[in-house]
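J.: Fold the following.
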Amino acid sequence: MTKQTWTAAVAALLFVALAAVIAMAPVPFVSWTPGATYDLLGEVNEAPAIEITGADTYPATGELRMVTVAVTSPDSSLTLPEALFSYWLPAREVLPREAVYRPGIGTEAIEENETQLMDDSQGAAVVAALRAAGVAVRELPMVETVSAAGPSAGKLMPGDLITAVDSTKVLTKADVRAAIDKHKVGDAVKFDLIRERVDTTETVTTRSQAEDPSVPVVGIGLGTGYTYAPQITFGINTDIGGSSAGLPFSLAIYQKLTADDLLDGRVVAATGTIDASGHIGAIGAVQEKIAAASRDGATVFLLPRDNCVDVTEAHDGIRLVPVETLGDALAGLADLDDPARAADVPECP
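T.: The predicted structure follows:
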């Protein structure tokens, strides 16, 4: 073998080895692909997706599907071929890693945040649905955070609903703050609470505020919570996180609590964040969620109006209905049942 041949052979081997290293090296991207869908009026893992007790419920026809996206997990990486494969395939998207996962945040913290977003989404969805169904919902100040080193540690808990302070009824966060401010540092403050649907009382001794020693504090952060008669539990896998299932959760709860047959035998999918007032917010990965819904037989897909601009390709066989509120979604489904009004239901262009 000549010197030139040896040189060419070694160069070829080095090229192949270098190409293999490059192909296997992680790249700073993640992929979004169509994920699983779940019928919220049916069962998930042999248990009801949503179960309601303490109120009359009604049967429904059809399926109401929550859609998900399969995303590269925070503790995994894409190789260059995988990123290119995802980029070129339809109904998939490749995004910079930092656009999905905040730099410097660990896997455990990311997963905890996603779980909290799901929990918050379910709570807001319940309240919005109950209000739409005409079920009484009582709004109360709620303990949102408790300082680990503060005077309320071990006494008050996140999620506690405050009904009275020093035996005086409170209705708002401002009422609670005003009642605490009436005290001096070192005074005992009595809180009447609803904790996990049980009435209880706790007494907390105030301490001085770090910035102003004359100001009494109890070491809690306040939010707004709700109490209502029905008990609603979710059977969705806890591995599914995020807030984009708020709209389908609300629709499913409303459907179960009312005699209205929203679906009329159809397979309907939905996505969108929701707040306690029923306002629907935009979400990500719209194209992938539409593809998942279409794949699993949906003929109607409800999505936030603000996401219409993200629909960049035609989707045959599935009607994309933009909504801004839970009321819009309910009205749209009702109008689709009426041939005289169905044509007037808005669609994403």
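J.: Could you use CA atoms for every contact and neighbour count after this?
T.: Will do.
J.: Show me which residues of stretch 331-342 are buried.
T.: Residues 332-336 are the ones in stretch 331-342 that count as buried (16 or more other Cα atoms under 10 Å).
J.: Among these, pick out the one closest to Ala292, please.
T.: Of all those, the one sitting nearest Ala292 is Leu333; the distance, using Cα to Cα, is 20.1 Å.
J.: hang on, that closest one in a helix?
T.: Yes. Checked against DSSP: H, G, I helix; E, B strand; the rest coil, Leu333 lies within a helix.
J.: my guess is it contacts Gly265, does it?
T.: No. No contact is recorded between Leu333 and Gly265 when judged using Cα atoms under 8 Å, the distance being 11.7 Å.
J.: mind listing the strands in the stretch 151-300 of the chain by residue range?
T.: 161-165, 168-169, 188-195, 198-205, 207-208, 216-217, 220-227, 231-234, 267-270, 273-274, 280-281, 300-304 (DSSP state E, counting those that start in this stretch).
J.: for these, which one ends up most surrounded?
T.: Greatest average neighbour count among the strands of the stretch 151-300 of the chain goes to strand 273-274 (a mean of 28), per mean count of other Cα atoms under 10 Å.
J.: So which residue is dead centre in this structure?
T.: When Cα atoms, centre = their mean is applied to the chain, the residue found nearest the centroid is Ser243 (1.5 Å).
J.: That one contacts Ala125, correct?
T.: No. Checked against Cα under 8 Å, the pair Ser243 and Ala125 is beyond contact range at 10.0 Å.
J.: part of a helix, is Pro322?
T.: No. Secondary structure of Pro322 (three-state DSSP): strand, not part of a helix.
J.: Leu302 is in contact with Ala329, correct?
T.: Yes. Proximity of Ala329 to Leu302 meets the contact threshold set by Cα under 8 Å, at 7.1 Å.
J.: Before we compare anything, build this one as well:
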Amino acid sequence: MSRRAATLTAASVIVIVLAIIGSAMPVPYVALMPGPTSNTLGTNDKGQPLIRIDGRQTYPDGGHLNFTTVTYRGGPGGRIDLFTALRGWIAGDTAIVPEETIFPEDESPKKVDEENTRQMQDSQQSAEAAALHELGIPVTTRVVVDGIQKGRPADGVLKTGDEITAVDGAKVTNVAEVTGTMAKHKIGDSVTLGYTRAGKAATTTLKTVATPSGDRAAVGVVISDQYKFPFKIDISVGDIGGPSAGLMFSLAIIDKLTPGSLTRGTFIAGTGTITAKGEVGPIGGIQQKMIAARKAGATVFLTPKDNCPDAAASRPGGLRLVRADTLHGTVQALNALTTGKGDVPTCE
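T.: Sure, this is the predicted structure:
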């Protein structure tokens, strides 16, 4: 065998060995890809309305207000291999991110899934509250215990599901009022909490301790606002998690509760978190979500203002970006877009 042939043979063997090693070598990265989109004005995979409203007159709209998702491959227990990561870096529709971006080191995959489910539930409540606020429909709030921190003063005293009704004798109806009163306490002070459990009222006095950061007084409860609506709104999205569909839920609820159409035949998709006050927040995976929207047929994509720079830099052809700052502003933007009357805020 000539020296050249031997060199080529050796090189080929090395390439094959590296290929075998690469195909089997797991790497601590996650591949993010465009996920399915769902029309908030349509039905879910069971053929049921994705958003159903009972106890209030609704109006049909056959248009599209699609929320978008991101799917992933990899993670603890199922890491992608080196070649998959390399292909993802080359592919235009895939993002390769460090594993800890999706799965923090101190949280198990199960915990991450549970947190995503909780975020979806919270986003639905916020979306409903924001939509009704936009329509001028009264909504009442209450403060509910979401969790108890083990070993803290509230552990063994309060329970998940308790409603906090008062702090130091003053009635509270939202989280801001609770945190505002707690901020007046010094570490080591005593605080009296009024609460209800299974319809029964009670009070407890707890001695505050420092938060993990050491800068505030706390008793070790995780609380959230819950809303009482004047009629029933059900949102059914299956096992999709995370908070990023909030804006689209709010728009669909508004569309269903008002005559006429927000879309007027335009295929609109979008993303964005929402607060009960109607503030739109940024999300992750904007590039993958835009690709998913365009593949589904969308020509307009509602984009949180903080995501605009990245969105504008990677916008798919044929997709118009409409900037979403607030729910109220987004409704106005859609009316201007579909009627041709008024300014439409953009990312470009």
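J.: Any chance you could compute the TM-score here?
T.: TM-score for the superposed chains, counting by TM-score structural alignment, normalised by the length of structure 2: 0.81, backed by 332 aligned residues with a Cα RMSD of 3.5 Å.
J.: re the thing from before, can you pull the contacts of the residue nearest to the centre of structure 1?
T.: Neighbouring residues of Ser243 of structure 1 by Cα atoms under 8 Å, 6 or more residues apart in numbering: 114, 117-118, 120-121, 272-273.
J.: Residue in structure 1 paired with Ala85 of structure 2?
T.: Residue correspondence to structure 1 (TM-score structural alignment): Ala85 of structure 2 is matched to Ala83.
J.: Secondary structure class of its match, three-state.
T.: Applying three-state DSSP: Ala83 of structure 1 is helix.
J.: I figured it hits Thr33, correct?
T.: No. Counting by Cα under 8 Å, Ala83 of structure 1 stays clear of Thr33, with 11.7 Å between them.
J.: who has more neighbours, the two?
T.: Between Ala83 of structure 1 and Thr33, counted using other Cα atoms under 10 Å, Thr33 has the larger neighbour count: 23 against 20.
J.: Wait, a strand at that one?
T.: Yes. Under three-state DSSP, Thr33 of structure 1 sits within a strand.
J.: Let me see the contact set for it.
T.: Counting by Cα under 8 Å, 6+ apart, the residues that Thr33 of structure 1 touches are 69-71, 91-93, 288.
J.: I'd like the distance between it and Ala8 of structure 1.
T.: Applying Cα to Cα, to the nearest Å, the value for Thr33 of structure 1 to Ala8 of structure 1 is 42 Å.
J.: Structure 1: helices as residue ranges?
T.: With DSSP state H, the ranges of helices along structure 1 come out as 3-24, 80-88, 97-100, 107-132, 173-181, 246-257, 286-295, 326-336, 339-342.
J.: quick one: buried residues of the second one?
T.: In other words, helix 80-88 of structure 1. Within helix 80-88 of structure 1, the residues that count as buried by 16+ other Cα under 10 Å are 80, 82-83, 86-87.
J.: Can you lay out the strands of the stretch 151-300 of structure 1 as CSV showing distance to Val143 of structure 1?
T.: Converted to CSV, the strands of the stretch 151-300 of structure 1 look like this (distance: least, Cα to Cα, whole Å):
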stretch, distance to Val143 of structure 1
strand 161-165, 6
strand 168-169, 16
strand 188-195, 10
strand 198-205, 13
strand 207-208, 18
strand 216-217, 14
strand 220-227, 5
strand 231-234, 20
strand 267-270, 32
strand 273-274, 22
strand 280-281, 25
strand 300-304, 31
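J.: Nearest approach to Ile253 of structure 1 belongs to which of those strands?
T.: In terms of Cα to Cα, the element of the strands of the stretch 151-300 of structure 1 nearest to Ile253 of structure 1 is strand 231-234, at 8.5 Å.
J.: Average offset of that closest one relative to structure 2?
T.: Taken over the aligned residues, the distance from strand 231-234 of structure 1 to structure 2 averages 1.7 Å (mean Cα distance after the TM-score superposition for structure 1).
J.: Touching that strand from outside, list them.
T.: Contacts with strand 231-234 of structure 1, where a contact means Cα under 8 Å, 6+ apart, come from 48-54, 126.
J.: how about the counterpart of Asn113 of structure 1 in structure 2, what does it touch?
T.: By TM-score structural alignment, Asn113 of structure 1 lines up with Glu115 in structure 2. By Cα under 8 Å, 6+ apart, the contact list for Glu115 of structure 2 reads Gly242.
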